[in-house]
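Asker: Quick one: sequence and predicted model below, then my questions.
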Amino acid sequence: MWFYCSLFLLSGIMLHIDFTTGIVLLVIIGTSCIIKTKMKQTLLFGFIFVCIGYLNYPNIHLKPMSSFDINSKLSPYYNSIIHFTDKLKIDGDQVKAIGMINNQTYQIYYRIKNKQEKSQFIYNSPILKNCNIRYTFNNPLPNTNGLKFDYNTYLIQEDITGVINIRDSFLKTCSRRQLNLIETIQLYRESQIQRLKQLKIDNVDDIIAITLGETRYLSNERMEELKHIGIYHLYAVSGSHVAIISVFLFKLLLRFNIRYDHVESIVFCSLPVYAIMTGLSPSVLRAVSVVMTYILIKRIVKLDSIQILSITFIYFILYNPFMFFDIGFQLSYLISYFLLLSAPIIQSFTLIYRVISINIISQISSLIILIIHFNTFQWLGFLSNFIFIPLFELCLFPLLMCFLTIFSIFNDMPDLILCLVSKVLSFTIFLIEWFNRFNVPDLVVGNLNIMIYLCLFINLTIVSICILKRQIKTAFFLFVLTIICIVFPNQTDKVVLEFLDVGQGDSMYAFHMDTNEVVMIDTGGKVEVNQEKWQTKNQSISYTKSVLIPKLHEKGFNSIDYLIISHPHKDHMGELLEMAEQTTVKNLIINKGTWSNKELKLILNKIKENGTNILDSQQLKQIKVGNSLYKFYNQNSPDHKDKNETSILTEISVNKFKILSTGDATILNENKILKDILANYDILKVGHHGSLTSTSEEFLKKVNPKVCLISAGRHNRYGLPKKKTVNKLLNHGCKVYNTQHDGELEVLIDKGNLKYMTGLSKYNKKAYKK
């Protein structure tokens, strides 16, 4: 009964997200309930839980905005006592933490002033201390590019009131506070982490991640390696680790002739401690709650594992409705449901087929969640998990837990164990690096309708059933057919242009739905600031990771057919190398003669190694993509000291519409091509971010654009766009869009129509809907 109650609760939540999908799901669950249970009371409870799910759905209140250009004036300073939690990370010269002020939770940022202060933070951390701080409130922007992930929504889901920036040094004001039991264990966990960091052993950061669930010390390279081969979940302590710990404790204590009921009590009390020691992740909380609920309930009534899992699901959703949106929570419960429902059949299999079935079903059940949130699924993970799951769960994790236990008890470690751990861990890292040599393209699925996601889930459930029935051919056929249906949508005549908001830089995509090809002009990029080694971050967020790749994947593409770089300045090509590493760039179009210095040639050589074909615009002149034509101007420009003057101007002709992208071309360049370009363009990508060096009167008269798009960073130090330039555009009757105010500009070209939608309008549509 509890299993169906959890499903009815889920359908109530779905009614709030999408009413039609919720109704369909409710009909499916109700029909199954009638056929399976034939109990009217289950339907009655089901109706109650549908209402609870619908009414308990957490409303996320988003405020409509008139502009993304939030007032640059500094907010007033405040002074308060802050209670730091155990969530604190030091990366380069930045401190990121979670703290409490007046019983409200805040995300905290602080910029370390010097190398000495960084050492003080490391050796005298403010974790679980009270500190007197002077701070300002930070108003984080919503997602200005219309992407799925929105930082403001994330803060609400995590029950974080806001973001604050600490202005002045505060370590000297910190003092110990009286800790409760949970905080005491958290402090012990942190002390263990710092003691482990002092050990003279390779890959100690990996040990900390695998045993204590703390990944903040892992390098950016290691994180990318784990994600690339689909085993990042093995570094995050999960339900399988809880199962290993529970079984080990049970068997160990029973060996010492301790009574079974006493063993249960010891395990019952130990698991919450383990959950705190591993960071209270949703998957660990789920697993611990299942074991603890089982121990409690079995003394009252006999329930199977699926019913106990359902009870914990209902409890967590009712206790904290926002937990439903946590990706780890979703993955943990969905995979657990699939495996528990499959368990009676899997137990009859041979050992090899049992291992294969468990891995495949785990992968299939996670596919839908990964596609919904990330639009990708790693094929390489299918193979790598066959090797790494047994390696981690049967060898590495037990060994490292014994290592941690000995280290915690004796404050020291015998050389023999250190050597053994080092050897096994080195072999594991070798395997991880070896698997990363394989460049297997991920499955990429664009954003789909919620109803299609439901159909996909039903199809994958049928595939799992076929695998359990050993109908391998049928399962393979259905799986391949499902993938084909979601990856290869019907071609249309539409072309979608996305002028992205990448701060003080330029980048745009052209998605050609008629040929399923992608053309990109410039990648954007951040101007590098000279920093000392201690200031450099291990885990930095680039535009490639936060905007460019997510936008590509959400549109359903995994490669770029043509990438045009207007000129070699960081704000136009700073992300080029990372883009070539993160996705397939088939052709790179540049004016080769202007890429003359040693650094630029090194970048081109690295891009060649990734299999990219480098084309010289001086010889190319134009390219044709489906029914669209790209023509290049100013590509014969000699190599100027001012690289802006070497900018390639790109004219895009789609049906009867014409778009002109000018890079950072100067008035001199505009005058040179004035006689060659067409007249009366529909869209002008304004040159040089709206500076005074571009967009002359003569040029505007010839181009005569209907829409002008300026890409410029908010509160940039150059004061762009210049008011004089904006007024000039308005005087020529141009509708002006500015990424500072409007975020991205999406242009849908469909037959004889142009439709415009900005990041601001997408956000407000969501805000009013909420």
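Answerer: Right, received. Where do you want to start?
Asker: C-alpha only now, for contacts and for neighbours.
Answerer: Noted.
Asker: and F632, how far is that from T662?
Answerer: Distance of F632 to T662, computed by CA to CA, to the nearest Å: 10 Å.
Asker: putting a second one here so we can go through both:
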Amino acid sequence: MISVTGIVLITFLVIVIIFQFKRKTIVVLMILPLFFLYTQWYEQKNTSIFPPHMTDFQGAIETIPKINGKVISFQYKTSREILVVRYKMNSAAEKRSLKNLEIGTYCFLNGTLKEPEPRSHYYGMNYREFLHNKNIHWILEPSQVDTGSCVKDNKKSLISSIKIWRSKSIKQLEAHFTKNTAGLMNALVFGYREKIETETLESYQKLGLTHLLAVSGFNVGIVSYFLYLLFVRLGMVKELAYVLIAIFLPVYIILTGGESSIVRAGIMGMIALCFIVFQKKISPVVLLSIVCITMLLWNPLYAFDLGFQLSFLMTFVLITSISLYKTTSNTQLLLITSFICSLFSFPIILYHFFEFSIWSLPINIVYIPFVSLVLFPVAIVVAAVAHFIPSFLYVLKIPVQFLFEGSVSILEMVQGINGTLLLGRPSSWLFLFYFLAILYVFYEWERKDRFQLRFCIPLIIVIMLQACFPYLNPSAKVSFINVGQGDSILIELPFRKAVYLIDTGGTIAFDKEEWEVADEEYDVTKKIVLPFLKGRGIRRLDGLILSHADMDHAGGTEFILKNFPVGNLYLPENKNLGELEIEIIESAKQNRIQMSYLRKGMQWGIGNSQFVVLHPSEKNSSANNRSVVLWVKLYKTSFLLTGDIEKEAEHEIINHFSRLKADVLKIAHHGSATSTTNQFLELTEPRFAIISSGKNNIYGHPAKEVMNRLKEQKVTIYRTDENGDIIFEATKGDLKIKSVK
């Protein structure tokens, strides 16, 4: 797999080898192929032992069960491999019963094995790969989860006992504090971030503070320091104190969830303490290299974990940059440390999150000491009080919540001040140039023995190159975004002269009982469309065009209008406005966005691009038949985008446009049998057809009749439910098509 993760790992290893081993570089480089052969062998073994038809399982709950609405999920460890269990509960009583499930409980389950969903979005998470890297290959969907078939193990192992204590401590904090306060404390103390509110996580992410919520080396250092003070106060000799701390660190790794960053810090701490006890010295880089190689030998797939990459890369950079810390001022030390970490993490954050906050450096300078020296110790004290003196929590509740909620409010206020550099996902070659430019900064800094702003000129050039590249690109792109059962189409004109989004997708809400409501309802526009825009490096929409005001086409419009710059909002001309359409118009007015109404005959052009509105007409018709139908020509390639029109609207278009041709036809109404008549296909003569529909949707889209008509006309079919995101790239003499799958 060629990816940014591989580039990061190889870059890290090569830097370590060249700068640390010097004359032995060639020897070590010769060993690298052996390591890659080992990873290939490991990967071949990383397969499931279970056959797909297996239905009966017995094992123990491995992770804290997560309940979201009517769905409960957890990792389930059998004697042979780990599964992810996902179960839809049937009643409020069943939900109350299953809330009592905890880590270490043995359960007998009967159900169906399903493969994790593969990647279906260019700028989304690859869930199948994520689980594969954790040696998980199946999702088990039980027919029933009965607490009567689950028993608690009385002969718990030490590891299991620690995990159970961790789980109870997490739940105890959740029971006494607000969701956000408990979530932040659990993240800092136990490495458990599941219950932090989405807005808070986004604030930390956008301001480059996510690393503060990951238990890592600093946490290990603080805990070890306080333990050392405690043991010395108890009269222990230093050597015994070091040994006891080294013994405690594996327990601390389990307590904090065992993520790669804490494993790295914990192992380094144990080895360093052993060397101190035996009065031996070891180079920090050699120590880091030993830990890195050990972890990769244990599981080579750690290399694809973002936490592993950032943890080792940042630690290595700080260790090898020690010659730059020629200051006795703590403020200057903090400033240099924050600058180095922000600079080296910049390309990786950009690759995964597409944007970078210019407030990252000043906020890190303030929040690193605040979180490390205030929030973290307070969280530890509160967790200890919750375990030993729970009644005292009522005294701590108000001041602790004020402290944590106040810190979040400050972050949200800072985030509200526009300071985000949105560049999109850098290509592999650009990503490499970023690292070369950053290495040049540090090379010159060390060589000149002082930092000068001119060292950053190559880095600034790379940033400007990425920012300007879309405006130098002569190709046009039409992206059919996989939003499930809905539509969303992005059009980027040559040299990015304009960007149009046609429909936003939207999540259709069904009536639910109170117990079924999720903590956070899935928003397809927020989770898929917005990341697609940002991943493409788009900073503004010149036009947001709504084909019609159905929820699956326009349900995310208000979210886009509030969270993304939009120049113009285009709506179908319609005298009978529905509830959603009224809300959209009000939102556009509040956000001071200009509105235009589209009707048959309207057209506009930009450069070599042409837009013609074929529908709706003044004729009164159903909501679907009032959809905007747009004919778009980009160079020599034409696209016909049909919304949800049905055969009546198709016949009307046939009667008015007798010479209508289209190379690419967006099949109307998600492939419903009410559209895409033979006459319409014969008129348009498409080479390619796009069907935007949800996987296993309840409507049976696309209809077999439509598929048969397209096959009879020998049209090449692309489907978002099968192909994921689909991108057409048009140039003067060529048309390229690519999809995620």
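Answerer: Now that the structure is in, tell me what you want to look at. The structure presented is a predicted model; accordingly, all values stated were derived computationally and were not measured.
Asker: Which one's more surrounded, F632 and T662 of structure 1?
Answerer: Between F632 of structure 1 and T662, counted using other CA atoms under 10 Å, the more crowded position is T662 (25 against 22).
Asker: nearest residue to the more buried one other than its sequence neighbours?
Answerer: When the adjacent residues along the chain are set aside, T662 of structure 1 lies closest to L649, with 4.5 Å between them (CA to CA, 6 or more residues apart in numbering).
Asker: about what we covered before: mutual contacts of F632 and T662 of structure 1, please.
Answerer: Listed contacts common to F632 of structure 1 and T662 are 648-650; contacts here mean CA atoms under 8 Å, 6 or more residues apart in numbering.
Asker: Pipe those residues into JSON lines and attach neighbour count per row.
Answerer: Putting those into JSON lines (neighbours: other CA atoms under 10 Å) gives the following:
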{"residue": "I648", "neighbour count": "30"}
{"residue": "L649", "neighbour count": "25"}
{"residue": "T650", "neighbour count": "23"}
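Asker: related to what we said a few turns ago, contact partners for the residue nearest to T662 of structure 1?
Answerer: Contacts for L649 of structure 1 (CA under 8 Å, 6+ apart) come out as 566, 632-635, 660-663, 665.
Asker: What's the separation between it and I564 of structure 1?
Answerer: Here L649 of structure 1 is placed at a distance of 10 Å from I564 of structure 1 (CA to CA).
Asker: ok, now S596 of structure 1?
Answerer: S596 of structure 1 sits 17 Å away from I564 of structure 1, taking CA to CA as the criterion.
Asker: Would you agree I98 of structure 1 falls within a helix?
Answerer: No. I98 of structure 1 is assigned strand when assessed by DSSP: H, G, I helix; E, B strand; the rest coil, not a helix.
Asker: To which residue of structure 2 is it aligned?
Answerer: Aligned counterpart of I98 of structure 1 in structure 2: Q75 (TM-score structural alignment).
Asker: contacting residues for its match?
Answerer: The contact partners of Q75 of structure 2, by CA under 8 Å, 6+ apart, come to 61-63, 65, 82-85.
Asker: and which of those is nearest F688 of structure 2?
Answerer: Closest approach to F688 of structure 2 among those (CA to CA): V84, at 38.3 Å.
Asker: Secondary structure element holding that closest one?
Answerer: strand 82-88 (DSSP states H and E).
Asker: by contact count, what packs against that strand?
Answerer: When contacts are defined as 3 or more CA pairs under 8 Å, 6 or more residues apart in numbering; DSSP states H and E, strand 82-88 of structure 2 packs onto strand 71-78, strand 136-144.
Asker: Can you check which part of structure 1 the longest one sits on?
Answerer: This means strand 136-144 of structure 2. Using TM-score structural alignment, strand 136-144 of structure 2 pairs with 160-168 in structure 1.
Asker: How much space separates K512 of structure 2 from R96 of structure 2?
Answerer: Counting by CA to CA, the separation of K512 of structure 2 from R96 of structure 2 is 17 Å.
Asker: Oh, that last question was meant for F455 of structure 2, not what I typed.
Answerer: The spacing between F455 of structure 2 and R96 of structure 2, counted by CA to CA, is 60 Å.
Asker: out of those two, which sits in the more crowded spot?
Answerer: Neighbours were counted for F455 of structure 2 and for R96 using other CA under 10 Å; F455 has more, 17 against 10.
Asker: In this structure K115 of structure 1 contacts T536, no?
Answerer: No. Judged on CA atoms under 8 Å, K115 of structure 1 makes no contact with T536 at a distance of 11.6 Å.
Asker: hang on, the earlier thing: show me how far the match of strand 136-144 of structure 2 is from its chain's centre.
Answerer: Put simply, stretch 160-168 of structure 1 sits 23 Å off its chain's centre (CA atoms, centre = their mean, to the nearest Å).
Asker: do the same with stretch 698-714 of structure 1
Answerer: Distance of stretch 698-714 of structure 1 from the chain centroid (CA atoms, centre = their mean) equals 34 Å.
Asker: Residue range in structure 2 corresponding to it, please.
Answerer: Against structure 2, stretch 698-714 of structure 1 falls on residues 679-695 (TM-score structural alignment).
Asker: what's in contact with the helix or strand where R195 of structure 1 lies?
Answerer: In this structure, R195 of structure 1 sits in helix 181-197 according to DSSP H and E. When contacts are defined by CA under 8 Å, 6+ apart, helix 181-197 of structure 1 is touched by residues 86, 127-128, 204-205, 208, 212, 273, 276-277, 408.
Asker: Mind listing what's buried along that helix?
Answerer: Buried residues in helix 181-197 of structure 1, counted by 16 or more other CA atoms under 10 Å: 185-187, 189-190, 192-193, 196-197.
Asker: quick one: the strands in the stretch 451-600 of structure 1?
Answerer: Remark: strands assigned in the stretch 451-600 of structure 1 by DSSP state E, counting those that start in this stretch are 495-499, 507-512, 517-523, 559-564, 584-590.
Asker: For these, give me JSON lines that also has distance to L418 of structure 1 and mean neighbour count.
Answerer: Compiled in JSON lines, the strands of the stretch 451-600 of structure 1 are given as follows (distance: least, CA to CA, whole Å; neighbours: other CA atoms under 10 Å):
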{"stretch": "strand 495-499", "distance to L418 of structure 1": "54", "mean neighbour count": "22"}
{"stretch": "strand 507-512", "distance to L418 of structure 1": "50", "mean neighbour count": "23"}
{"stretch": "strand 517-523", "distance to L418 of structure 1": "46", "mean neighbour count": "23"}
{"stretch": "strand 559-564", "distance to L418 of structure 1": "44", "mean neighbour count": "22"}
{"stretch": "strand 584-590", "distance to L418 of structure 1": "42", "mean neighbour count": "20"}
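Asker: CSV for the ones you listed, including distance to L602 of structure 1?
Answerer: Formatted as CSV, the strands of the stretch 451-600 of structure 1 follow (distance: least, CA to CA, whole Å):
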stretch, distance to L602 of structure 1
strand 495-499, 28
strand 507-512, 22
strand 517-523, 18
strand 559-564, 18
strand 584-590, 15
